[in-house]
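Engineer: Got a predicted model here, sequence first, then my questions.
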Amino acid sequence: MTAITVGPRFPALAHIPKAPVRAAAARAILRTSVSQLPVRVTFPDGTVWGAGGSGSPELRVVRPQALFARLGTDTKIGLGEAYMAGEWTTGPGSDLGDLLTPFASRLTRLVPEWLQRFRRFVDENLPEQQRNTTAGSRNNIEAHYDLSNHLFENFLDPTMSYSAASFERSDESLETAQERKMERILDAARVGEDSRVLEIGTGWGALAIRAARRGAQVTTITLSHEQAQLARQRIEEAELSDRIEVRIQDYREVDGSYDAIVSVEMIEAVGEEYWPTYFRTLDARLAPGGRVAIQAILMPHQRMLATRRSFGWIQKYVFPGGLIPSVEAIEQVTGQQTRLRLVTQHSLQPDYARTLRLWRERFTTNWDTIRTDGFDETFRRMWEFYLAYSEAGFASGYLDVRQLTFTR
């Protein structure tokens, strides 16, 4: 097989692994798997696999040998890498999110059970450099959030909220749904006049601004210099600089006492090794009578246990050091390590699928503007796959996202 042309951001993709036995196995597994899915897999020679009819989502294979070589070498990473490299794409009229959703719905059953027993022999462990130590966390956060504020501005809504929205009607805007999400989490934490608020994970300042408009005094922390810079600008434009302090600081370094602690989709970047430290910090920083409200992406507990040590496509290309917890894991840690107890939870699962679809539509529409920051076609396909892959996780029910409230 000859090398392919990819952009300079991902030079390793130009190398196609040589694994003929594993490639043959991957081919057989995919053919068996799609025979039970409402999709079509089409090949350059006209061969068609899958249980889907002519109107079903189409996975169009462009370079079969390269695709199966990648799948055989690492199933969890190979599919995304093959998409980035242009070795497969969607057929005319097919949407990538719709195509990936049936796969996500049967993710735990795509590989035969007898083969799953050999997972430990083929799974790649999380790289040491992605551990969420104080230094490692900074590197991991910067790798994603310091890509470019311009990138995020061109696919997020005007609030710059990079998390699940909360929709109530089919015709409402993403901005309205994001505002509702923020109000809901501030209500859960009982943020009001003169509340001392700690926000872990600033984003671009939207939640801190809304808390300050309620009369709260807010300390918000981030490890992203790009985020901090734009958040401070937005806070100044909102004339709230006297009520909000933006710090570039690790959660483990925060001191003081706070009536409310809020954190939106940041726990996924903590890592299992540091969950006890994270929740002990929340407990230590929470004033008597205070409340903690976090929004967390979640997965079923048994699935989390099965995959927590393995290295996947998302961790390699999008969120280094990331790990999605389960509600059970969170309750175990808080029950054993802290005085915090989970008192309410509210799911936004279907809302996240819709949020991600809208982000992907905006990303595609604004690609010509985004690419001026130096992002190439390989990056475009990576980001497109990331958004569609995530959407499929929520649309299929494989992933959940909830607002969790804790008190002592």
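Structural biologist: Now that the structure is in, tell me what you want to look at.

Engineer: C-alpha only now, for contacts and for neighbours.
Structural biologist: Noted.

Engineer: and the closest residue to residue 227 other than its chain neighbours, what is it in contact with?
Structural biologist: The spatial neighbour of residue 227 that comes closest, neighbours along the chain excluded (Cα to Cα, 6 or more residues apart in numbering), is residue 204 at 5.4 Å. Residue 204 makes contacts with 160-161, 227-228, 230-231, 234, as judged by Cα atoms under 8 Å, 6 or more residues apart in numbering.

Engineer: Below is an additional structure, to be compared with the one above:
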Amino acid sequence: MSSVPLTVPTGINADRWPDVARVPAASAAARRAAALLVRHAVARLPLRVEMPDGRLLGAGGPTLRVHDADAFHARLAAGGLVGFGESHLAGEWDAPDLVAVLTVLAENVATLVPAPLQRLRGLWAPRQPNDNRNTPGGSRRNIAHHYDLSNDLFALFLDRTMTYSSALFETLPAAPGDLAEAQHRKIDRLLDLAEVGPGTDLLEIGTGWGELALRAAARGAHVTTVTLSAEQRDLARRRVADAGLTDLVTVELRDYRELTGHHDAVVSVEMIEAVGAEFWPAYFERVHALLRPGGLAAVQAITMPHDRMLASRDTHTWIRKYIFPGGQLPSVEAVEASLPRGLRTVRRDAFGPHYAQTLRLWEETFTARADEVAALGFDDVFRRMWRFYLAYSEAGFRSGYLDVQQYLLRRDPAVAPAAPEGR
């Protein structure tokens, strides 16, 4: 039975990108099965797939062009959706409108794989590596993988506020010039929810590059903000010093599990995605314990459907392999199930379409500044990876598969927090 030999696509650094540079070996039968699965999946989709031999698959719509069918099918056979993403990084397929193609796939993600194979997912889908668990040491490695890439890289595509989470626009669609104001609108809404004002003792879990802390200090709050990214900490400290707010803001390199004391309010923006499903209850227990009785927590979280979260939470996905090792998006149901008895949801507001617009603006800026990204030392595969990540994410929000929520939580004064493990 013949197999696709190991090959190295031209121009790809095999040491930096081993699984992109080498096409995995796959038997002719495995490649045929993958090709059949592709035909079956796209036959009813509003998608146009152009094969190298001129065949057209799909029911018509945005175009996906396959340049190397053998490699494309071999990667699908060996790696499933991880292989699909790696095939794009290798240049074996592309799309004139990548977001449109990925949106179609996101809208139909639950039915792309036939139901019998879905039920056997545990047998064929790769498992998350144990090293990616978000233990204290694992969390530091996972955060460094993404956030310590380069402050200069993030500065190239984020707006002047250096805010790396969903903005909240006044109107949609948004224009590039709207982004900084929309980030401030999002931050201000979180601070308003948590009733942050003069004299508030505020804890922020997940500093980013410091914009929320600066915004809170400008209200007169006393802010302690923590991050696991050394790069973020260093830039946030410089920004705080430049703003003359060092008397109001303390930036620390610390894990949320190490925090003690009590605060009037806690704010955490899109940090829960890096906590890991097994640690969500511990995370919310810590938030509960860090609040004074009656205190408020404002938490912004990306969410996904509960059934898809359950199906994929132990799987080693493309996004976990290349972008966010150890990452896991919760569902609304999972967040509620993770809250301790003394921490209750006061309100929850969703604004997923605003994240799709935020990601579109980031991707347009990143693409326009590709030469500057290259000048920082990021190669062509990295640039394709980053564009795929931004497009993949935008497609999730465009399709409604993903959403983003702002939670307001209150600590019940009558319920004491549970004692931390080991104490």
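Structural biologist: That came through, no problem. This one's a predicted model, so the numbers in the text were calculated from it and none came from an experiment.

Engineer: of all the contacts of residue 204 of the first structure, which two lie farthest apart?
Structural biologist: 161 and 228 (14.1 Å; Cα to Cα).

Engineer: Translate residue 310 of the second structure into the numbering of the first structure.
Structural biologist: Here residue 310 of the second structure is matched to residue 305 in the first structure, going by TM-score structural alignment.

Engineer: Could you count how many residues lie near the residue nearest to residue 357 of the first structure when sequence neighbours are not counted?
Structural biologist: Nearest residue to residue 357 of the first structure in three dimensions, chain neighbours excluded: residue 391, at 6.6 Å (Cα to Cα, 6+ apart). By other Cα atoms under 10 Å, the residues close to residue 391 of the first structure number 27.

Engineer: Residue 391 of the first structure - that's part of a strand, no?
Structural biologist: No. Secondary structure of residue 391 of the first structure (DSSP: H, G, I helix; E, B strand; the rest coil): helix, not part of a strand.

Engineer: Contact partners for the residue mapped onto it from the second structure?
Structural biologist: Aligning on TM-score structural alignment places residue 391 of the first structure opposite residue 394 in the second structure. For residue 394 of the second structure, the contact set (Cα under 8 Å, 6+ apart) comprises 99, 103, 355-357, 359-360.

Engineer: how about 10 Å then?
Structural biologist: Taking Cα atoms under 10 Å, 6 or more residues apart in numbering, we find residue 394 of the second structure in contact with 99-100, 102-103, 352-353, 355-360, 362-363, 388, 400, 402.

Engineer: Just the buried ones among the residues you listed, please.
Structural biologist: Buried subset of the contacts of residue 394 of the second structure (neighbour count, 16 or more other Cα atoms under 10 Å): 99-100, 102-103, 352-353, 355-360, 362-363, 388, 400, 402.

Engineer: Which parts of the stretch 101-250 of the first structure are helices?
Structural biologist: For the stretch 101-250 of the first structure, helices defined by DSSP state H, counting those that start in this stretch occupy the ranges 113-116, 119-122, 134-145, 149-153, 174-188, 206-213, 225-237.

Engineer: Can you tell me which of those helices is packed in deepest?
Structural biologist: When neighbours are counted by mean count of other Cα atoms under 10 Å, the highest per-stretch mean among the helices of the stretch 101-250 of the first structure falls to helix 206-213, a mean of 23.

Engineer: Show me what it is packed up against.
Structural biologist: Helices and strands touching helix 206-213 of the first structure, by 3 or more Cα pairs under 10 Å, 6 or more residues apart in numbering; DSSP states H and E, are helix 174-188, strand 196-200, strand 217-222, helix 225-237, strand 244-248, strand 258-264.

Engineer: what's the counterpart of residue 219 of the second structure in the first structure?
Structural biologist: By TM-score structural alignment, residue 219 of the second structure lines up with residue 214.

Engineer: residues touching that match, list them.
Structural biologist: Contacts for residue 214 of the first structure were tallied using Cα under 10 Å, 6+ apart; they are 186, 191-195, 208.

Engineer: do the same with residue 249 of the first structure
Structural biologist: Residue 249 of the first structure touches 134, 138, 200-201, 220-224, counting by Cα under 10 Å, 6+ apart.

Engineer: Next: residue 286 of the first structure.
Structural biologist: For residue 286 of the first structure, the contact set (Cα under 10 Å, 6+ apart) comprises 196-198, 256-261, 280, 292, 340, 407-408.

Engineer: Just tell me what residue 146 of the second structure corresponds to in the first structure.
Structural biologist: Using TM-score structural alignment, the partner of residue 146 of the second structure in the first structure is residue 144.

Engineer: so its match sits right up against residue 314, yeah?
Structural biologist: No. In this structure residue 144 of the first structure lies outside contact range of residue 314 using Cα atoms under 10 Å: 11.1 Å.

Engineer: quick one: common contacting residues for those two?
Structural biologist: Shared contacts of residue 144 of the first structure and residue 314, counting by Cα under 10 Å, 6+ apart, come down to residue 320.

Engineer: Tell me the residue in the second structure aligned with residue 28 of the first structure.
Structural biologist: So residue 28 of the first structure corresponds to residue 36, using TM-score structural alignment.

Engineer: Please, where are all the strands along the second structure?
Structural biologist: Ranges of strands within the second structure are 48-50, 56-57, 63-66, 93-94, 201-205, 222-227, 249-253, 263-269, 291-303, 343-350, 403-411, based on DSSP state E.
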